[in-house]
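A.B. asks: 3D, please:
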Amino acid sequence: MTQPAVPRIQLNDGFSIPQLGFGVFKVDPNETERIVSDALEVGYRHIDTARIYGNEAGVGRAVADSGLPREELFITTKLWNDDQGTQSAFDAFDASLDRLGLDYVDLYLIHWPAPANDRYVETWRAFEQIRESGRVRSIGVSNFLAPHLERLIDETGTVPAVDQIELHPQHQQPETAAFAEAHDIAIQAWGPLGQGKYPLLELPEVTDAASTHDVTPAQVVIRWHLQRGHILFPKSNRRERMAENFDVFGFELTSAEVDAITALEREVRVSSHPDEMN
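C.D. replies: Here you go, the predicted model:
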């Protein structure tokens, strides 16, 4: 079966990233190898994990067993809050790389700013050195708001390649997104379907579009993200749902449908506020 060509987003450092990927947040470490193997067989080439998920080793085994050329894959992992600092960041990165069984990762992120600890700028300088070593291609952040991004850039001069933030139609973070766009920082949307905590997939703006295009509500929301220029990585433990989430390149939402879904903004966050997650 010929796999659809997933669009790639050009990053500010010259590398590019597949716009649609697969996430393993809350995926059981004992099931990760099977689940990621299924995702790779479906066609995903961008896998997003993190140290705190506890499943980097399973991702690494699936990658090793896939037989896919390394250059076809895009692997992201993240530094957890208690590893922020200089030497601690170096050590944490080495450990992640070892668990993944890789020579390099494509993207390494500071998972949260943890502002009360006041170590994210120091950590970012360590990230610059890791990138210079050639063991990571792109460096970025996750859950950073505009003030965190501004301080990072002002104090180091290095602009993150991406900011991975909670983003779905009912929580679009316009201030952060606008800052990112102004500084050529790509936006990655985690929780792109709202993680089921709000009836997003039952709203008429979504279900009407799904009916019109003969697709599922989840496919509509994924398509909305793609047309808005977001990078995203929905997750599922079920192969049939993985395939469904990947089958979003055969239709396009109208501008009116995109606008109607965009108008669903309610500022409803499903996770912790970045200023309070330390």
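A.B. asks: can we go C-alpha only for contacts and neighbour counts from here?
C.D. replies: Fine.
A.B. asks: Show me where the chain has its helices.
C.D. replies: Shown for the chain, the helices assigned by DSSP state H span residues 29-42, 56-66, 87-100, 120-132, 146-156, 174-182, 204-213, 217-228, 239-246, 255-262.
A.B. asks: I'd like to know which of those is closest to residue 15.
C.D. replies: The minimum distance between residue 15 and the helices of the chain falls on helix 120-132, with 12.7 Å, by Cα to Cα.
A.B. asks: Output the contacting helices and strands for the closest one.
C.D. replies: In this structure, helix 120-132 makes packing contacts with helix 87-100, strand 105-110, strand 136-142, helix 146-156, judged by 3 or more Cα pairs under 8 Å, 6 or more residues apart in numbering; DSSP states H and E.
A.B. asks: So for residue 45, which of these sits nearest?
C.D. replies: Each of the helices and strands packed on helix 120-132 has some distance to residue 45 by Cα to Cα; the shortest is strand 105-110, at 11.7 Å.
A.B. asks: Just the angle for that closest one relative to strand 136-142, thanks.
C.D. replies: For the pair strand 105-110 and strand 136-142, the angle between their directions (axes from the mean of the first three to the mean of the last three Cα atoms, to 10 degrees) equals 30 degrees.
A.B. asks: One more sequence to fold, the one below, so I can look at both together:
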Amino acid sequence: MSIPRLGLGTFRLKGQTVIDSVRNALDVGYRAVDTAQIYDNEAEVGQAIAESGVPREELFLTTKVWISRFRRDELLASLRESLDKLRTDHVDLALIHWPSPNGEVPMAEYLGALAEVQRQGLARQIGMSNFTIALTRQAIDILGADAIATNQVEVHPYLQNRALLQFLRGQGIHVTAYMSLAYGEVLKEPVIQEIAQRHGATPAQVALAWALQQGFAVIPSSTRRENLASNLEALRLTLDEQDMARIATLDRGQRLANPAGIAPDWD
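C.D. replies: Prediction:
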């Protein structure tokens, strides 16, 4: 089952805010929702989905296992807890959120447990997030590249992550780009604004289309219904070679997701 090209991210959204975001997103046409155990909003996401009236089989639901639940039995138990909160018997994609810091839990243990999650039908697909080239090589040795549905990593015009993305492409591993708008910073970028004006588009649509045209899935978040609807229009925007080349010059290695004590040694 392929990963939808554009879904709703829910990072930093809690309580009624995330309920409203999910409800509005589903109402305007989204059918993919991305959450995580550490976001502390799975129950609210589940509530919004249940109240939306959208059939479960039409949705693609992703959650991510937090680093404190990586031991085999803990990981399996944590996925079942996530499913209870999400009011479903399976997620479409279960990811390891970050590699185990300093290898505290062996990768073979937590990826083996994730594979067991899939065998038990708790997740239809599995993958990881924030894995470097070296860590992805280890994951391939454990699972095989074909078993890895995606590596969800930070990608936006200010952090283009070329070495990692080229490696993943060579291994046939799909990329899900998060923080595609860099917390809104790229929306202020004159190059992005000029391209948007020329296409009659918004800067957000340009930044998302840039990622989509490279084959990545994107999961932007928004608390405003009009922005949710507008972001969907990125699927219909085609940038030309000159646009893509100009955006390529914006890379400045600006990483936003880099938690101390958790983040790996980046490529």
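A.B. asks: before we move on, the earlier item: out of the helices of the first structure, nearest to residue 106 of the first structure?
C.D. replies: Distance to residue 106 of the first structure, taken as Cα to Cα, is lowest for helix 120-132 among the helices of the first structure, at 10.0 Å.
A.B. asks: about what we covered before: for the helices and strands packed on helix 120-132 of the first structure, give me CSV that also has mean neighbour count and distance to residue 171 of the first structure.
C.D. replies: Putting those into CSV (neighbours: other Cα atoms under 10 Å; distance: least, Cα to Cα, whole Å) gives the following:
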stretch, mean neighbour count, distance to residue 171 of the first structure
helix 87-100, 18, 31
strand 105-110, 24, 21
strand 136-142, 23, 16
helix 146-156, 16, 15
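A.B. asks: picking that back up, turn the helices of the first structure into CSV, including distance to residue 188 of the first structure.
C.D. replies: Compiled in CSV, the helices of the first structure are given as follows (distance: least, Cα to Cα, whole Å):
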stretch, distance to residue 188 of the first structure
helix 29-42, 19
helix 56-66, 20
helix 87-100, 21
helix 120-132, 19
helix 146-156, 15
helix 174-182, 10
helix 204-213, 21
helix 217-228, 10
helix 239-246, 16
helix 255-262, 16
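A.B. asks: so what corresponds to residue 64 of the first structure in the second structure?
C.D. replies: Under the alignment by TM-score structural alignment, residue 64 of the first structure pairs with residue 50 in the second structure.
A.B. asks: brain fart, residue 16 of the first structure
C.D. replies: Structural alignment places residue 16 of the first structure opposite residue 2 in the second structure (criterion: TM-score structural alignment).
A.B. asks: Does residue 142 of the second structure touch residue 108 like I think?
C.D. replies: Yes: under the criterion of Cα atoms under 8 Å, residue 142 of the second structure makes contact with residue 108 at 6.3 Å.
A.B. asks: coming back round to it: can you report how many residues neighbour the match of residue 64 of the first structure?
C.D. replies: 16 (other Cα atoms under 10 Å).
A.B. asks: okay if I get the helices and strands packed on helix 120-132 of the first structure as TSV plus distance to residue 245 of the first structure?
C.D. replies: Output for these, formatted as TSV (distance: least, Cα to Cα, whole Å):
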stretch	distance to residue 245 of the first structure
helix 87-100	25
strand 105-110	23
strand 136-142	23
helix 146-156	30
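A.B. asks: Can you say which of the ones you listed is nearest to residue 244 of the first structure?
C.D. replies: In this view, those are compared for proximity to residue 244 of the first structure by Cα to Cα, and strand 105-110 is the closest at 25.8 Å.
A.B. asks: So which bit of the second structure is the closest one matched to?
C.D. replies: Matched against the second structure by TM-score structural alignment, strand 105-110 of the first structure falls on residues 91-96.
A.B. asks: mean deviation of the matching stretch from the first structure?
C.D. replies: Taken against the first structure, stretch 91-96 of the second structure registers an average deviation of 0.2 Å after superposition, with mean Cα distance after the TM-score superposition for the first structure.
A.B. asks: That stretch: how far from the chain's middle?
C.D. replies: Mean-position distance between stretch 91-96 of the second structure and its chain equals 10 Å (Cα atoms, centre = their mean, to the nearest Å).
A.B. asks: so what corresponds to residue 91 of the first structure in the second structure?
C.D. replies: Structural alignment places residue 91 of the first structure opposite residue 77 in the second structure (criterion: TM-score structural alignment).
A.B. asks: and its match, how far is that from residue 51 of the second structure?
C.D. replies: 26 Å (Cα to Cα, to the nearest Å).
A.B. asks: how much space between the aligned residue in the second structure for residue 157 of the first structure and residue 250 of the second structure?
C.D. replies: Taking TM-score structural alignment for the superposition, residue 157 of the first structure sits opposite residue 144 in the second structure. For residue 144 of the second structure, the distance to residue 250 of the second structure under the criterion Cα to Cα works out to 34 Å.
A.B. asks: who's more crowded, these two?
C.D. replies: Set side by side, residue 144 of the second structure and residue 250 show unequal neighbour counts under other Cα under 10 Å, the larger going to residue 250 at 17 against 12.
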